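Enquirer: whatever this is, show me its structure:
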Amino acid sequence: MSQIESTEVADRAMALAQEIAAQHAGARAFRPSDALVDVGLTSLDLVNLMLAIEAEFDILIPPACLSPQNFHSVEAISRMVEAVRAGTH
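Expert: The predicted model follows:
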């Protein structure tokens, strides 16, 4: 996957996470490396983010990838999406 595609994955994943975070009162700006639970996303938000990621990238996240580590931050989500799209996960 090229650097441009990698950046696009990160940007699209960040937009989805920001959209979900914005539904909470007091939502604040965050970086791709920030822990999503630390910026206010709940476990239900993370499930909704997972579903949004699957729809956005037209992928099915394998059960083996459904771990807290893969949904820790937007950076982690982006790496997981790239691996799933490349068939290496």
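
Enquirer: when you work out contacts or count neighbours from here on, use the C-alpha atoms and nothing else.
Expert: Noted.

Enquirer: for this structure, what's the longest helix?
Expert: Assignment by DSSP state H gives helix 3-21 as the longest helix of the chain.

Enquirer: run the chain-centre distance for that helix.
Expert: 7 Å (C-alpha atoms, centre = their mean, to the nearest Å).

Enquirer: also this sequence, please, to line up against the first:
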Amino acid sequence: MKNADFQNRILALVEAILEQNSIISKAYPDSRLVDIGFTSMDMVSLMLGVEAEFNFTIPQSEITPENFQSVETLELMIVNQFQSGRVP
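Expert: Reported below is the predicted structural model:
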């Protein structure tokens, strides 16, 4: 799977949450999620959405503010999980 696929899938999840909250904001790979209107509950929704979308459980050690800063940081964490073999 190409990194662009990961990024597009994460962006779609972010945009769905924004739309659900009636937030009119464009999400870019480097947009800070809090800056475009994400709350802590949105972060939980995003985490669960990522787990469902990519069919794996995010390790507790990876659920950090740094990994959930932007689509890019989230993508990097997911790619690392797949490359390290932690994801079947």
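
Enquirer: give me the stretch of the second structure that the following helix or strand past the longest helix of the first structure matches.
Expert: Beyond helix 3-21 of the first structure in the direction of the C-terminus, DSSP states H and E gives the next helix or strand as helix 43-57. Under TM-score structural alignment, the match for helix 43-57 of the first structure in the second structure covers residues 40-54.

Enquirer: then stretch 73-85 of the first structure?
Expert: Under TM-score structural alignment, stretch 73-85 of the first structure corresponds to residues 70-82 of the second structure.

Enquirer: which of the residues in the matching stretch are buried?
Expert: 70-75, 77-79, 81 (16 or more other C-alpha atoms under 10 Å).

Enquirer: of those, closest to F6 of the second structure?
Expert: E75 (6.3 Å; C-alpha to C-alpha).

Enquirer: for the strand or helix carrying that closest one, give me the average deviation versus the first structure.
Expert: Assigned by DSSP H and E, E75 of the second structure belongs to helix 71-83. Comparison of helix 71-83 of the second structure with the first structure after fitting gives an average deviation of 0.7 Å (mean C-alpha distance after the TM-score superposition for the first structure).
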